[in-house]
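Engineer: sequence and predicted model, in that order:
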Amino acid sequence: MRVVFAGTPEVAVPALDAIADSGHDLVGVVTRPDAPAGRGRRLTPSPVAQRAEELGIPVLKPVHPRDPDFQEALRALEPDCCPVVAYGALLPQSALDIPPRGWVNLHFSVLPSWRGAAPVQHALWAGDEVTGATTFRIVKELDAGPTFGIMTERIRPDDTAGDLLERLAEGGAGLLVATLDGIEDGSLEARPQPAEGVSFAPKITVDDARIDWTRPAVAIDRQVRACTPAPGAWTTYDGERLKLGPLTLTDLPVPAGRLEVGKTRVLVGTGTHAVLLGDVKAHGRKQMPAADWARGLRLESGAMLGEA
């Protein structure tokens, strides 16, 4: 089939590469416009745009996919199907109608669970044991289109959102190519999603990522891993924000928010048992092990995290 791939962040690049290496004719790529990045805030192409340019594939960067000029350019490419991974913009019906075999999305959950922008983060935060990826035909309703195929992935006890998403991106790339193959040869037929089991995964905000130390240690551990690497879990010390990397659970009793400072480790209490801090990043400082951070501030046991 003639296909035009749509995607934007790094997580979409494995699927782009898999399609480029497949038997399908990749005739174009759609991605978000260049955006400010880095310390100098220079306009920078998306990871998908950069990879497409390396592959010599034409790239379209509409401000919005409803733009008539974009739709005309897409129509001129004559795609049979448009595979999508994390494109980042809502597609109007006028764009959905262009490829005769539709737009096929790779979504990182087992639908109908965790429809929305942050399925991997919400699966971790909820304590799910298994997640996966689903290919489905895009319709107007959010992530509600009929499905073609799924893969499953067990969630490991120490997974961060970044770790899990990396595995799903690699495995999902193969699923997306297999879906395109099945659509082309007629062996795959889209099936409606079940009406039961629907859950939603809205984008996680910086406010969502703030730690409440009165909550159970297991819940805090899940929250931190779900927010790693973005937006980054955080608390406060002495009125300033302190970003937190993944934690380690312990069975030690320490009051919620209280620090227990040793030479080589820093514990903080929760609503149940203490957790061992990993790497931390104070405002204006580099990321470092918690023990180094505490040593630099000459912290002693009894200091508190999370106070305004």
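Structural biologist: Received, thanks. All values reported here derive from a predicted model rather than from experimental measurement. Numbering: from 1, shown residues only.

Engineer: only C-alpha atoms for contact and neighbour calcs from this point on.
Structural biologist: OK.

Engineer: I220 in helix, strand or coil?
Structural biologist: Assigned by DSSP: H, G, I helix; E, B strand; the rest coil, the conformation of I220 is helix.

Engineer: distance of it from A291?
Structural biologist: In this view, I220 and A291 are 20 Å apart by Cα to Cα, to the nearest Å.

Engineer: neighbour count winner among those two?
Structural biologist: I220 (24 against 20; other Cα atoms under 10 Å).

Engineer: what's the neighbour count on the nearest residue to that one once chain neighbours are set aside?
Structural biologist: Excluding the flanking residues, the one nearest I220 by Cα to Cα, 6 or more residues apart in numbering is I211, at 6.9 Å. By other Cα under 10 Å, the residues close to I211 number 23.

Engineer: then V261?
Structural biologist: With other Cα under 10 Å as criterion, V261 counts 20.

Engineer: hmm, V261 and E300 touching each other?
Structural biologist: Yes - with contact defined as Cα atoms under 8 Å, E300 counts as touching V261 (5.8 Å).

Engineer: what's the overlap in contacts for those two?
Structural biologist: Residues touching both E300 and V261 by Cα atoms under 8 Å, 6 or more residues apart in numbering: A294.

Engineer: picking that back up, now do the contacts for the residue nearest to I220.
Structural biologist: I211 neighbours (Cα under 8 Å, 6+ apart): 220, 223, 233-235, 306.

Engineer: nearest to A117, of the residues you listed?
Structural biologist: Nearest to A117 among the contacts of I211: Q223, at 16.7 Å, using Cα to Cα.

Engineer: would you reformat the contacts of I211 as JSON lines and include distance to P65 and secondary structure?
Structural biologist: Below are the contacts of I211 laid out as JSON lines (distance: Cα to Cα, whole Å; DSSP: H, G, I helix; E, B strand; the rest coil):
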{"residue": "I220", "distance to P65": "39", "secondary structure": "helix"}
{"residue": "Q223", "distance to P65": "34", "secondary structure": "helix"}
{"residue": "A233", "distance to P65": "33", "secondary structure": "strand"}
{"residue": "W234", "distance to P65": "35", "secondary structure": "strand"}
{"residue": "T235", "distance to P65": "39", "secondary structure": "strand"}
{"residue": "G306", "distance to P65": "43", "secondary structure": "coil"}
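
Engineer: need those residues in JSON lines (columns: distance to L244).
Structural biologist: Listed next are these as JSON lines, based on distance: Cα to Cα, whole Å:
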{"residue": "I220", "distance to L244": "11"}
{"residue": "Q223", "distance to L244": "11"}
{"residue": "A233", "distance to L244": "5"}
{"residue": "W234", "distance to L244": "5"}
{"residue": "T235", "distance to L244": "8"}
{"residue": "G306", "distance to L244": "12"}
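
Engineer: another structure for you, compare them:
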Amino acid sequence: MRIVFAGSPITAVPTLDALVAAGHEIAAVVTRPDAPVGRRRVLTPSPVAAAAEERGLAVVRAARLDAAATEQILATRPELGVIVAFGGLVREPLLSGPDHGWINLHFSALPAWRGASPVQHSIVHRSGAGATVFQLVPELDAGPVWSRRERPLTGEETTGDLLDELARSGADDVVSVVAAIARGERPTDQTGEPSFAPKLGVDDARVDWRLPSEDVVAHIRGMTPEPGAHTTVGGVRLKVTAVGDAPADAPSLAVGAMTAVGRNVLVGTGSTPVRLVRVQPAGKKDMDAADWWRGLTTVEGLIAS
């Protein structure tokens, strides 16, 4: 099938690769414009743009799918549009431009967690996770379903871990759906009450130590790696990149109070303490929490807030 593919982050690359490997003709790859990255603000292509150019595919860079981008895309005469984490809305006349419209790989078991941050919300709320391939319609993530997989959470995943996994398995789902479309099959309507996953920012990622420990742990894992769980210790921002359960004999701590027992750095919550495993101080690299603790000039009375 002649396909136009739209996506930007690394999680979209497995689907692009799978479509190429399956023998489909990629008419064009639509992705975000190059953006400045790092301290030196080096202009860098999106992961999808880099992958497409490496494979010799035509690339359309567009911040949004406006009239100019629509004209470029429809000029390639695609039979089907496939979108994975592009980050922009597909509106008419682009929506119905390809012969078979557009399908979208979404990283939740729809109708759960419609929106921009489904994996983060799945982990934070300790609900089931999954991936769905659905037919794109004007309403947000509400189109009929081609394939849907559910994936129970173990409680150990971060958003980064789960996204990597779902990106790989979802790529296979997309290839299967394209084959089903070619056979003339039809999707089925979504059923059930939807929940919503709005985009999360830095403020959403601040740790609330007043919550019970299980909610604190789920929040930190859900915000890792993006937008990045963080707290303030001694007036300095501290990113928390890995966390775990405290030892069974951990002392009782007030909310936010910090101490170390051996190499276990503990923080008090609304219930039992949690253990900091990895942290990243402002302006420094990610490090073992025990090493960070040993490097502090004073540890008396420290409070995470």
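Structural biologist: Thanks, I have it. Bear in mind that the values here come from a model prediction, so they are computed numbers and not experimental data.

Engineer: report the two of the contacts of I211 of structure 1 separated the most.
Structural biologist: With distances taken as Cα to Cα, the most widely separated pair in these is Q223 and G306, at 15.2 Å.

Engineer: that older thread, among the contacts of I211 of structure 1, which recur in structure 2?
Structural biologist: Conservation of those in structure 2, assessed by both residues aligned by TM-score structural alignment, their matches' Cα atoms under 8 Å: retained contacts are 220, 223, 233-235, 306.

Engineer: just give me the longest helix of structure 1.
Structural biologist: Across structure 1, the longest stretch assigned as helix under DSSP state H is helix 161-185.

Engineer: in structure 2, what stretch matches it?
Structural biologist: Matched against structure 2 by TM-score structural alignment, helix 161-185 of structure 1 falls on residues 159-183.

Engineer: ok, the closest residue to R191 of structure 1 other than its chain neighbours - contacts?
Structural biologist: The shortest distance from R191 of structure 1 to any non-neighbouring residue, by Cα to Cα, 6+ apart, is to P146 (4.8 Å). Applying Cα under 8 Å, 6+ apart to P146 of structure 1 gives the contacts 136-138, 190-193.

Engineer: sorry, back to before: higher neighbour count, Q223 and G306 of structure 1?
Structural biologist: Using other Cα under 10 Å, the more surrounded residue of Q223 of structure 1 and G306 is Q223, with 25 against 21.

Engineer: the more buried one reaches D212, doesn't it?
Structural biologist: No - judged on Cα under 8 Å, Q223 of structure 1 makes no contact with D212 at a distance of 10.1 Å.

Engineer: what does the residue nearest to I220 of structure 1 align to in structure 2?
Structural biologist: By TM-score structural alignment, I211 of structure 1 lines up with V207 in structure 2.

Engineer: now swap in V224 of structure 1 and tell me
Structural biologist: Under the alignment (TM-score structural alignment), V224 of structure 1 maps onto I220 of structure 2.

Engineer: in what helix or strand does that match lie?
Structural biologist: Using DSSP states H and E, I220 of structure 2 sits in helix 213-222.

Engineer: packing partners of that helix?
Structural biologist: With contacts taken as 3 or more Cα pairs under 8 Å, 6 or more residues apart in numbering; DSSP states H and E, helix 213-222 of structure 2 sits against helix 118-124, strand 236-245.

Engineer: cutoff 7 Å now
Structural biologist: Contact here means 3 or more Cα pairs under 7 Å, 6 or more residues apart in numbering; DSSP states H and E; on that basis helix 213-222 of structure 2 packs against helix 118-124.

Engineer: next helix or strand past the helix it packs on?
Structural biologist: Using DSSP H and E, the helix or strand that follows helix 118-124 of structure 2 in sequence is strand 129-135.

Engineer: mean deviation, that following strand versus structure 1?
Structural biologist: Taken over the aligned residues, the distance from strand 129-135 of structure 2 to structure 1 averages 0.9 Å (mean Cα distance after the TM-score superposition for structure 1).

Engineer: list the helices and strands the helix or strand following that strand packs on?
Structural biologist: Sequence order places strand 145-151 as the next helix or strand after strand 129-135 of structure 2, per DSSP H and E. Applying 3+ Cα pairs under 7 Å, 6+ apart, one finds that strand 145-151 of structure 2 makes contact with strand 129-135.

Engineer: quick one: the strand it packs on aligns where in structure 1?
Structural biologist: Counting by TM-score structural alignment, strand 129-135 of structure 2 corresponds to 131-137 in structure 1.

Engineer: now what about that stretch, what contacts it?
Structural biologist: If you take Cα atoms under 7 Å, 6 or more residues apart in numbering as the criterion, stretch 131-137 of structure 1 is touched by 102-111, 123, 145-155, 168, 172, 176.

Engineer: mind giving me the PyMOL command for buried ones among those residues?
Structural biologist: The PyMOL command for the buried members of the contacts of stretch 131-137 of structure 1 (criterion: 16 or more other Cα atoms under 10 Å) is given here:
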select buried, resi 102+103+104+105+106+107+108+109+110+111+123+145+146+147+148+149+150+151+152+153+155+168+172+176
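
Engineer: T232 of structure 2 matches what in structure 1?
Structural biologist: For T232 of structure 2, the aligned position in structure 1 is occupied by T236, per TM-score structural alignment.

Engineer: now do the SS call for its match.
Structural biologist: Three-state call for T236 of structure 1 (three-state DSSP): strand.

Engineer: any idea how far the spatially closest residue to it that is not a sequence neighbour is from L124 of structure 1?
Structural biologist: In space, and not counting its chain neighbours, T236 of structure 1 is closest to G306: 4.7 Å by Cα to Cα, 6+ apart. Separation of G306 of structure 1 from L124 of structure 1 (Cα to Cα) stands at 23 Å.
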